[in-house]
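Asks: Need the 3D shape of this:
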Amino acid sequence: MEEKTPSESIVEMTEMILPNDTNVLGNLLGGRMMHWIDIAGAMAATRHSHKTVATACVDSLDFRRPIRVGELITLKAKLTWVGRTSMEVKVKVFVENLKTGELTLTNKAYLTFVALDEEGKPTPVPPLLPETDEEKKDYEEGEARRNARLNKKRARL
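Replies: You can find the predicted model right below:
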């Protein structure tokens, strides 16, 4: 399989926060945010693998500030690490000040997806070829997160 760069997997998704997306305080529901993060991540993993993907793990999700009704958010998803059948995706969420255009990072998540064949079995994906220093760092950190997950899983057995 031919290697692909992280930039080939980039997905950008924009949403306006509506009253139906919020809690009684007018802040975006955490579950709605997690839903959008999962969708953006799955699209990036599908773009890389050209396969159906399933969410295998949400490694971390940070909530840094509330997002309020009427605000505009942009989710940016990009592959950070690839194994034989699994792919790690970093999704960053930015809120946009509609008066100034300033973007503020509000959430960040790392998710792992597994590529599936027509029978629902894990299937190989193209290797990832990090190009920039940041992508190389993301790749190393992604591999470390994978190893930590595997060690934790082994410890439970």
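
Asks: use CA for all of it now, contacts and neighbours both
Replies: Will do.

Asks: Show me where the protein has its strands.
Replies: Taking DSSP state E to define them, one finds strands in the chain at 11-16, 52-63, 72-82, 86-96, 103-116.

Asks: out of these, which comes closest to Leu129?
Replies: Closest to Leu129 of the strands of the chain, according to CA to CA: strand 72-82, at 9.1 Å.

Asks: who's in contact with the closest one?
Replies: Residues lying outside strand 72-82 but in contact with it, judged by CA atoms under 8 Å, 6 or more residues apart in numbering, are 6-7, 9-17, 36-37, 40-41, 44-45, 48, 87-98, 125-128, 135, 138-140, 142-143.

Asks: Buried by neighbour count, from those: which ones?
Replies: Neighbour-count burial within those applies to 6-7, 9-12, 17, 36-37, 40-41, 44-45, 48, 87-96, 125-128, 135, 138-139, 142-143; the criterion is 16 or more other CA atoms under 10 Å.

Asks: I have a second one here; can you model it like the first so I can compare?
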Amino acid sequence: MNSIFKTVASSNITISELMLPSHTNFSGKIHGGYILSLLDQIAFACASKFSGNYCVTASVDTVDFLRPIEVGELVTMKASVNYVGNSSMIIGIRVESENIQTGKINHCNSSYFTMVSKHKDGTNAKVPGLLLSDLEEVRRFCNCIKQISLKKEKDRHEENFNYSSIETLDSLAKYNVLVQIS
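Replies: As a prediction, this is how the structure comes out:
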């Protein structure tokens, strides 16, 4: 058991950036790849701040693009540690866009990144325990436990699932797919 615990609040990071025409995709909206790059940066900053070590991205567990972001809007990202393991942390990130002329704020994106704390030699570094201070932090932690469990179940299913069985191949007929295996 950990003897050092840090609060969720000690991990909080907020960044804001004005969205420029150079950040757009072919439809004139802010490119999702640009937002992903910013998400990775804030996840790194949040995890490194909490752990006190260099951190690497182990997985991008969820990225839900809820609404497009327009040129000229101010994008604010808020990140915090939602879960800790031995050397890993799940970082929750909320993305909001603000029309700076009207003040209207939209929730645009929610994301969860798994980050791993590293020693200078590249080996995994232990992270502090997480001190949960309110029921919202408990809810987020419990949701992470559920997500981890679902991920493990999915991995077990894929290891054991027989993709080549007649039953599996026949069951694909209800989808928009044609199977022609030589």
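
Asks: care to give me the TM-score?
Replies: Once the chains are overlaid, their TM-score stands at 0.94 when taken by TM-score structural alignment, normalised by the length of structure 1; 157 aligned residues with a CA RMSD of 1.3 Å.

Asks: so what corresponds to Asp64 of structure 2 in structure 1?
Replies: Here Asp64 of structure 2 is matched to Asp62 in structure 1, going by TM-score structural alignment.

Asks: wait, I meant Asn86 of structure 2
Replies: Asn86 of structure 2 maps onto Arg84 in structure 1, by TM-score structural alignment.

Asks: For its match, give me its contacts.
Replies: Remark: with contacts taken as CA under 8 Å, 6+ apart, Arg84 of structure 1 is in contact with Thr123, Pro124, Val125, Pro126, Pro127.

Asks: In a markdown table, list those residues along with distance to Arg32 of structure 1.
Replies: Formatted as a markdown table, the entries for these read as follows, by distance: CA to CA, whole Å:
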| residue | distance to Arg32 of structure 1 |
| --- | --- |
| Thr123 | 30 |
| Pro124 | 31 |
| Val125 | 29 |
| Pro126 | 31 |
| Pro127 | 31 |
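
Asks: all helices for structure 2, in order.
Replies: If DSSP state H is used as the criterion, the helices of structure 2 fall at 32-51, 135-160, 166-171.

Asks: so which of these comes closest to Lys104 of structure 2?
Replies: Once CA to CA is applied to the helices of structure 2, the stretch that comes out nearest is helix 32-51, at 19.6 Å.

Asks: pretty sure Leu132 of structure 2 contacts Thr7?
Replies: Yes: at 6.4 Å, Leu132 of structure 2 counts as touching Thr7 under the criterion of CA atoms under 8 Å.

Asks: Specify, as a residue range, where stretch 108-126 of structure 1 falls in structure 2.
Replies: Mapping stretch 108-126 of structure 1 onto structure 2 (TM-score structural alignment) gives residues 110-128.

Asks: contacting residues around the matching stretch?
Replies: Counting by CA under 8 Å, 6+ apart, the neighbours of stretch 110-128 of structure 2 from elsewhere in the structure are 2-6, 39-40, 43-44, 47-48, 50-51, 53-66, 84-95.

Asks: Only the buried residues of that stretch, if you could.
Replies: Along stretch 110-128 of structure 2, the positions that meet the burial threshold by neighbour count (16+ other CA under 10 Å) are 110-118, 124-128.

Asks: Check stretch 21-34 of structure 2 too.
Replies: Of the residues in stretch 21-34 of structure 2, those buried by neighbour count under the rule 16+ other CA under 10 Å are His23, Thr24, Lys29, Ile30, His31.
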